[in-house]
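> What would the 3D arrangement of this be:
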Amino acid sequence: MTWQHALKDYQMYLKIERGLSKNTIESYSLDIEKLISYLDSNNIAIGPLKLTSESVQQFIYHISKELNARSRARIISGLRSFFNYLVFEDYRQDNPLDLIESPKIGRKLPDTLSEEDINTIIEAIDLSKPEGERNRAMLETLYSCGLRVSELTNLKISDLFFDEGFIKVTGKGDKQRFVPIVKSTQKYIQIYIDQVRCHLSIPKEFEDTVFLNRRGKQLTRAMIFTIIRQLVEKIGLKKIVSPHTFRHSFATHLLENGADLRAIQLMLGHESITTTEIYMHVDRSQLTKAIETYHPRK
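As a prediction, the model looks like this:
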């Protein structure tokens, strides 16, 4: 079995069996392609079924010169998953990553913005331009609904249930969830749809997509990043801000204001409460407040 054959089979497994998104599959594939590139550049002619722990260890040592511990841990995890698949399919008897330890890394706390920062960013949008109404509606939706950037770009008009106060979100692995949407955000989306979007020439395949570019096509993830980066530069905010920062801020601000962790988990679309629990580490004062408010011996 060649590397390309194994990689193609693995990608199909991730898509069909595990239901992972295109972006996640690309991320997994990139880890394997880095290993393939290393083997090729060093004239190591070993296929995926014969690769040894020693060869993998040499690769890890090679990338350690240019990658930090967190990046190395991610690559090791990706490779371990790939070889676990080969073992599962009976292509191999063992996983060459079994004896390789991931570097110890601390738990990374998410970057967040204050409510004032978010207000300042949104207020910096130039509403005199047609795309201004769109950008305001997008950022309000990112923040008030805690969406991933891919969930925002894929949002459909048929997913908007404003009368009920919800939107339907399609998340990782095409899993769907309903997320509450506040009246003010509904208003900004409706303004964009009624006053800007209606004047676009929209190709048939994008007629149901909410947020569109000037050519009437779906916005890319990169464009959302660019819009946010330009606004952050405009207000002189000395922070690295991405669409995911709005999602982190959504969760953190809800927790700070007393929202239940389980409710936050459902709104974010986290499969495990453990993933959501990282927000408990952002503001430990919430733990003290919980004891003081709810413990019978307070």
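
> Please make it C-alpha for all contacts and neighbour counts, starting now.
Will do.

> Identify the residues contacting E116.
If you count contacts by CA atoms under 8 Å, 6 or more residues apart in numbering, E116 has none.

> Report the buried residues of the helix or strand where it lies.
In the assignment (DSSP states H and E), E116 maps to helix 115-123. Residues of helix 115-123 classed as buried by neighbour count (16 or more other CA atoms under 10 Å): I118, I121, I122.

> what does stretch 237-254 give?
241-254.

> Mind putting those into CSV with secondary structure?
Formatted as CSV, these follow (DSSP: H, G, I helix; E, B strand; the rest coil):
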residue, secondary structure
V241, coil
S242, coil
P243, helix
H244, helix
T245, helix
F246, helix
R247, helix
H248, helix
S249, helix
F250, helix
A251, helix
T252, helix
H253, helix
L254, helix
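
> Make JSON lines out of the residues you listed and add distance to R215.
Shown next, in JSON lines, are the buried residues of stretch 237-254 (distance: CA to CA, whole Å):
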{"residue": "V241", "distance to R215": "27"}
{"residue": "S242", "distance to R215": "24"}
{"residue": "P243", "distance to R215": "22"}
{"residue": "H244", "distance to R215": "26"}
{"residue": "T245", "distance to R215": "28"}
{"residue": "F246", "distance to R215": "26"}
{"residue": "R247", "distance to R215": "28"}
{"residue": "H248", "distance to R215": "31"}
{"residue": "S249", "distance to R215": "31"}
{"residue": "F250", "distance to R215": "31"}
{"residue": "A251", "distance to R215": "34"}
{"residue": "T252", "distance to R215": "36"}
{"residue": "H253", "distance to R215": "36"}
{"residue": "L254", "distance to R215": "36"}
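
> Another sequence for comparison is provided below:
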Amino acid sequence: MPNRGRPAGSSGPAPVLRSEEINRVLRLVKSRPRFSARAEVAFHLSFYLGLRAKEIASLRWSDVFDEGAKLREVLHLKAAYTKGSKKRDVFVSSAKLQKALAKFAQSYPDGRKPDAPLFRSQKGGHMNAASMARFLKQLYVEAGIPKASSHSGRRTFITNLAERGIDLKAISILAGHSNIRTTAMYVDNNPVRLARILKDVSW
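This is a model prediction of the structure:
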């Protein structure tokens, strides 16, 4: 059965990105002739905050910047943005994400109204979840990682936290999972993580 709303090549679990692949995507987005700042921010929100395509596409200017165009330290995701319609706070702690957002703000079009979409569609409105998923998918295709999808940043975010020894409960809260068992599936079923664990085992 086709997976509606997801680009071709995005079926099945999204692969976790290796460090080399992450750097390849970042080099690509910075060299893009069009939508470079938008691409960089969208990727960073996926990779550093673990946001879903719908959550990224739903963001408004006032969710990310205050009245003085200063970057907020915490993004309050509204229920309408999230899977399961549950509010969630995410923390803009990454220096790289902060830098990317500051750069994006400088290139943002005029008319920074509070309800203005952070990511505009070609018609000037909000990008929807499917269009954001296609946008991120295209970045991976251009970077030579065709099997990756818009969910790869999120899966990489969760896996990296687990590999750093962060407890599953904390990861579950940061990822916006309603059930810790969902988080455990991301972590336990990841073959890259399991291979790394065995590589470090010596007895």
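
> what about the helix holding E116 of structure 1, how far off from structure 2?
For helix 115-123 of structure 1, the mean deviation from structure 2 after alignment is 1.6 Å (mean CA distance after the TM-score superposition for structure 1).

> what span of structure 2 lines up against that helix?
The alignment of helix 115-123 of structure 1 onto structure 2 (TM-score structural alignment) covers residues 19-27.

> how close does V25 of structure 2 get to V74 of structure 2?
Counting by CA to CA, to the nearest Å, the gap from V25 of structure 2 to V74 of structure 2 is 26 Å.

> Let me fix that, I meant to ask about K99 of structure 2.
In terms of CA to CA, K99 of structure 2 sits 15 Å off from V74 of structure 2.

> of the buried residues of stretch 237-254 of structure 1, closest to A73 of structure 1?
Distance to A73 of structure 1 across those (CA to CA) is lowest for H244, with 21.2 Å.

> Show me what that closest one aligns to in structure 2.
Per TM-score structural alignment, H244 of structure 1 is aligned with H151.

> quick revisit: let me know the closest of the buried residues of stretch 237-254 of structure 1 to N213 of structure 1.
Nearest member of the buried residues of stretch 237-254 of structure 1 to N213 of structure 1, counting by CA to CA, is P243, at 17.3 Å.

> Contacts only, for the nearest residue to that closest one once chain neighbours are set aside.
Nearest residue to P243 of structure 1, sequence neighbours excluded (CA to CA, 6 or more residues apart in numbering): V149, at 5.9 Å. The neighbourhood of V149 of structure 1, defined by CA under 8 Å, 6+ apart, consists of L142, R221, I224, P243, H244.

> Could I get the buried residue list for stretch 190-198 of structure 2?
Here stretch 190-198 of structure 2 shows N190, R193 as buried, counting by 16+ other CA under 10 Å.

> residues in contact with the residue nearest the centre of structure 1?
Central residue of structure 1 (CA atoms, centre = their mean): R148, 5.2 Å from the mean position. Counting by CA under 8 Å, 6+ apart, R148 of structure 1 makes contact with L142, G171, P243, H244, R247.

> Nearest to S114 of structure 1, out of the residues you listed: which one, please.
R247 (12.3 Å).

> can you tell me the helix or strand for I264 of structure 1?
helix 261-268.

> and whichever helix or strand comes after that helix, how far out from the chain's middle?
For helix 261-268 of structure 1, the following helix or strand on the C-terminal side (DSSP H and E) is helix 273-276. For helix 273-276 of structure 1, the separation from the chain centroid amounts to 15 Å (computed by CA atoms, centre = their mean, to the nearest Å).

> so helix 273-276 of structure 1 matches what in structure 2?
Helix 273-276 of structure 1 covers residues 180-183 of structure 2 once aligned (TM-score structural alignment).

> re earlier: chain neighbours aside, what residue packs nearest to the match of H244 of structure 1?
A14 (5.7 Å).

> Next, the contact list for that neighbour, please.
If you count contacts by CA under 8 Å, 6+ apart, then A14 of structure 2 has K147, A148, S149, S150, H151, S152, R155 around it.

> swap in F157 of structure 2?
S46, F47, Y48, L49, G50.

> by how many degrees do the helix or strand just after the helix holding E116 of structure 1 and helix 261-268 diverge?
As assigned by DSSP H and E, the chain's next helix or strand after helix 115-123 of structure 1 is helix 130-145. Interaxial angle, helix 130-145 of structure 1 versus helix 261-268 (axes from the mean of the first three to the mean of the last three CA atoms, to 10 degrees): 150 degrees.

> centre of the chain versus the next helix or strand after helix 130-145 of structure 1, how much separation?
Later in the chain than helix 130-145 of structure 1, the nearest helix or strand by DSSP H and E is helix 149-153. Counting by CA atoms, centre = their mean, helix 149-153 of structure 1 is centred 9 Å from the centre of its parent chain.

> Many thanks, I have nothing further to ask.
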